[in-house]
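Asks: what follows is a predicted structure for the sequence shown.
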Amino acid sequence: MSHIDLQPGFDFQQAGRDVLQIERAGLAHLDQYINQDFAQACEKMFYCAGKVVVMGMGKSGHIGRKMAATFASTGTPAFFVHPAEAAHGDLGMVSAQDIVIAISNSGESNEILALIPVLKRLKVFLICMTGRPESSMGRAADIHLCVKVPQEACPLGLAPTSSTTAALVMGDALAVALLKARGFTAEDFALSHPGGALGRKLLLRVNDIMHTGDEIPHVSKEATLRDALLEITRKNLGLTVICDDLLKIEGIFTDGDLRRVFDTGIDVRNVGIAEVMTPGGIRVRPGTLAVEALNLMQSRHITAVLVADGDQLLGVVHMHDLLRAGVV
């Protein structure tokens, strides 16, 4: 393409707004196609004993990949198969228990049309998503989902723009409708996203990250304040637990408590820890979600909580542990 000069006064912002207006109109037009065919497609996918296999060529393939990913992450087992690769062996991934969703705006994708006779022979249920119900794919489908739009946002009417947006939104509508029908929860979502921030917040529990054993700062009730301060310094968690030999909790002493002790004028060199500790201490159970421990710390303006079963000390969780785990 040869270089051309920018037209004087060309308005990029208006060009962008024109695209948004055209695509909004296309989506408004799509509303009429959330109909009985849509409901039947959802019902077939809801009761599918296999997987949802999404196919599409070119830009429709890109939409299909995203659609399959959305299905899979929201409770509908799904994967994408490239139609050209399917014709050379990958069709073996598809079984009679599966449902195929084939996407093509024209409904005349040669690569998909070549697969339809085999899919019919395998008795695979076929949902076609096109902009032309009268197309070859539209006629061959067991259910046709129309995604016709009044016009493409491309001024040449060539680059798929409004049509791919419509297909993407129709895919989202299917996925979310199925999600709601299944009663899919945030925790279900987290199970398929364990590496993400949401997964960590919904799955990580305090016993996964708490300090245990020798890492727990603790002293006996007979210890001096000086002993307690040395333990706080050694373990570097900003506190020490006061407990017996069996780790039964008596109380807690923190950096904040030390500042308050200084304000009272107590002789810190001679006082016993039992005289200045806070009885009990704020604690959570080991199965508590890490995000719940975070909320507790924030609401109580503290930086650590004890992990305990009743009065039995099991561990300590510090705000820094939550930061490292990506919960904050």
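Replies: Received it, and whenever you're ready, just let me know what you need. For clarity, every value in this text was computed on a predicted model and none was experimentally measured.
Asks: please make it C-alpha for all contacts and neighbour counts, starting now.
Replies: OK.
Asks: what's the neighbour count on K66?
Replies: 18 (other Cα atoms under 10 Å).
Asks: what comes up buried for the strand or helix carrying it?
Replies: If you go by DSSP states H and E, K66 is part of helix 58-73. By neighbour count on 16 or more other Cα atoms under 10 Å, the buried set for helix 58-73 is 59-73.
Asks: list the contacts of it.
Replies: Under the contact criterion Cα atoms under 8 Å, 6 or more residues apart in numbering, helix 58-73 has outside partners 52-56, 77-80, 82, 103-105, 160, 164, 167-168, 171-172, 175, 189, 192-193.
Asks: do the same with stretch 182-194
Replies: F46, S73, T74, G75, L198, G199, R200, L202, L203.
Asks: and these, which of them are in helices?
Replies: F46, S73, L198, G199, R200, L202, L203 (DSSP state H).
Asks: so how far is G64 from H88?
Replies: 19 Å (Cα to Cα, to the nearest Å).
Asks: run through the helices of the stretch 101-250 of the chain in chain order.
Replies: 110-113, 116-121, 136-140, 162-182, 186-191, 197-203, 206-209, 225-235 (DSSP state H, counting those that start in this stretch).
Asks: check it against this one:
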Amino acid sequence: METKVEKNIIDTAKKVLADESEAIKSLISTIGSEFEEVVNLILNSRGKVVLSGIGKSAIIAQKISATLNSTGQKAVFMHATDAVHGDLGIIDDEDVIVILSKSGNTPELKVLIPLIRRLPNKLVGMVSDLDSFLARNSDYVLNAHVNREACPMNLAPTTSTTVSLALGDALAVCLLEARGFTKRDFAKYHPGGSLGKKLYLKVSDIYPNNEVPIVKEEAGMEEVILEMTSKRLGTTAVINEEGHLTGIITDGDLRRKLREKVDVFSLKALDLMSRNPKVIRKDDFAVNALNLMQELSITQLVVAENQKVLGFVHLHDLLREGLV
């Protein structure tokens, strides 16, 4: 039975999510020509984007900076306090400066903004209070207005930071699309982790690490078993006299024959193999090999080109690479 305390927790959580989602929805109607001008300003700039802020806004500015960098737009974070103690030197003449603030009236910004206005750079304010010091002194204003925070005391930055983060994502995606940023570009900036590997790791990066079990069609079962076990893949490719791939034998094929009480040692590879095995090319992405294995419910694929066996890629290889 749900207690009153539990109900209050659930209701509060739902209210926070509802309040923040409504704030983002209300932001949609504010997107207009000025947002488009900011996107074009950044696209046409030969410099980077310098993002700054104070407190929680600074943390959001850091995240937006990271998102821009990962999607093809050079960006750096400059803390508003550190800026007046030497970090202004990070700004080049062609840079676009974006300052995030809910109030737009913090003392630190009132010190920093006049210094920035002496520079040739364009200043973009991402701010909730459109009549603030930041808004009045910006060349462009991105409307990040919120009526109140999700915090019941209307104090802790919650809804305001969520709205700024969403607006930063909108900016990054618009820039990404305008530049024709592709998956290959994304992979270049995300080489680490499973996400990056799905976008750049190829079969050719994996299969050379495995041995290559191969037998001819006329090979006896003792040779087949020795090849499968010595190469430790639990499978072997079968080739004809011309060296062309004609089949594959797995340990599962052997077990099935044994359950059928067949004298497997009277068989040749040709008798046991599965014909026309599924293959993967060496230049295919490793994630394609994974998808094919999952689709066919198998654990290995022959790597082949022009009917020539190059090697094997096993599900365990993809597990080790973190693709699963």
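Replies: Cool, got the structure. None of the values given here were measured: they were computed from a predicted structure.
Asks: re earlier: the ones in helices among the contacts of stretch 182-194 of structure 1, buried ones only, as a ChimeraX selection?
Replies: Buried subset of these, written as a ChimeraX selection, criterion 16+ other Cα under 10 Å:
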select :46,73,198,199,200,202,203
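Asks: check the ones in helices among the contacts of stretch 182-194 of structure 1 and tell me the two furthest apart.
Replies: Of all pairs drawn from those, the greatest distance, 28.3 Å, lies between F46 and R200 (Cα to Cα).
Asks: how near is the residue lying farthest from the centre of structure 1 to C243 of structure 1?
Replies: For structure 1, the residue at maximal distance from the C-alpha centroid (Cα atoms, centre = their mean) is N270, at 54.3 Å. Counting by Cα to Cα, the gap from N270 of structure 1 to C243 of structure 1 is 20 Å.
Asks: go on, L204 of structure 1?
Replies: 27 Å.
Asks: kindly report the same for S299 of structure 1.
Replies: Distance, S299 of structure 1 to C243 of structure 1, using Cα to Cα: 26 Å.
Asks: comparing these two, which residue is more hemmed in?
Replies: Counting neighbours by other Cα under 10 Å for S299 of structure 1 and for C243 shows that C243 has the greater number, 21 against 9.
Asks: for the more buried one, what are its contacts?
Replies: C243 of structure 1 neighbours (Cα under 8 Å, 6+ apart): H218, V219, S220, K221, I249, E250, G251.
Asks: repeat the analysis, applying 10 Å as the threshold.
Replies: Contacts for C243 of structure 1 were tallied using Cα atoms under 10 Å, 6 or more residues apart in numbering; they are 218-222, 249-252, 280, 311-313.
Asks: likewise for V241 of structure 1?
Replies: Applying Cα under 10 Å, 6+ apart, the residues near V241 of structure 1 are 216-221, 228, 231-232, 247-254, 277-281, 306, 313, 315-316.
Asks: check contacts around the residue nearest the centre of structure 2.
Replies: In structure 2, the centroid-proximal residue (Cα atoms, centre = their mean) is L195; its distance is 4.8 Å. Counting by Cα under 10 Å, 6+ apart, L195 of structure 2 touches F186, A187, G322, L323.
Asks: checking these against structure 1: which ones persist?
Replies: Contacts retained in structure 1 from the contacts of L195 of structure 2 (both residues aligned by TM-score structural alignment, their matches' Cα atoms under 10 Å), given in the numbering of the listed structure: F186, A187, G322, L323.
Asks: which one of those residues is nearest A286 of structure 2?
Replies: Comparing these against A286 of structure 2 with Cα to Cα places L323 closest, at 8.3 Å.
Asks: list the contacts of the closest one.
Replies: Going by Cα under 10 Å, 6+ apart, L323 of structure 2 touches G193, S194, L195, G196, K197, K198, L201, A286, V287, L290, L315, D317.
Asks: and if you look at E250 of structure 1?
Replies: By Cα under 10 Å, 6+ apart, the residues touching E250 of structure 1 are 220-221, 241-244, 274, 277-281, 311-313.
Asks: just the buried ones from those residues?
Replies: Going by neighbour count (16+ other Cα under 10 Å), the contacts of E250 of structure 1 have S220, K221, V241, I242, C243, A274, M277, T278, G281, D311, L313 buried.
Asks: what lines up with the fourth one in structure 2?
Replies: Think I242 of structure 1. Using TM-score structural alignment, the equivalent of I242 of structure 1 in structure 2 is V238.
Asks: for stretch 141-152 of structure 2, grab the matching residue range in structure 1.
Replies: So stretch 141-152 of structure 2 is aligned with residues 144-155, judged by TM-score structural alignment.
Asks: what's the answer for stretch 92-106 of structure 2, then?
Replies: Counting by TM-score structural alignment, stretch 92-106 of structure 2 pairs with residues 95-109 of structure 1.
Asks: so which residues of structure 2 form strands?
Replies: 49-53, 75-79, 96-101, 122-127, 140-143, 214-216, 235-239, 245-250, 274-275, 279-280, 300-305, 308-314 (DSSP state E).
Asks: which elements pack onto the fifth one?
Replies: Using 3 or more Cα pairs under 10 Å, 6 or more residues apart in numbering; DSSP states H and E, the elements in contact with strand 140-143 of structure 2 are helix 33-44, strand 96-101, strand 122-127, helix 133-136, helix 159-179.
Asks: can you do 6 Å?
Replies: Helices and strands touching strand 140-143 of structure 2, by 3 or more Cα pairs under 6 Å, 6 or more residues apart in numbering; DSSP states H and E, are strand 122-127.
Asks: swap in the fourth one?
Replies: Counting contacts by 3+ Cα pairs under 6 Å, 6+ apart, the secondary-structure elements packed against strand 122-127 of structure 2 are strand 96-101, strand 140-143.
Asks: now do 8 Å
Replies: Secondary-structure packing of strand 122-127 of structure 2 (3 or more Cα pairs under 8 Å, 6 or more residues apart in numbering; DSSP states H and E): strand 96-101, helix 133-136, strand 140-143.
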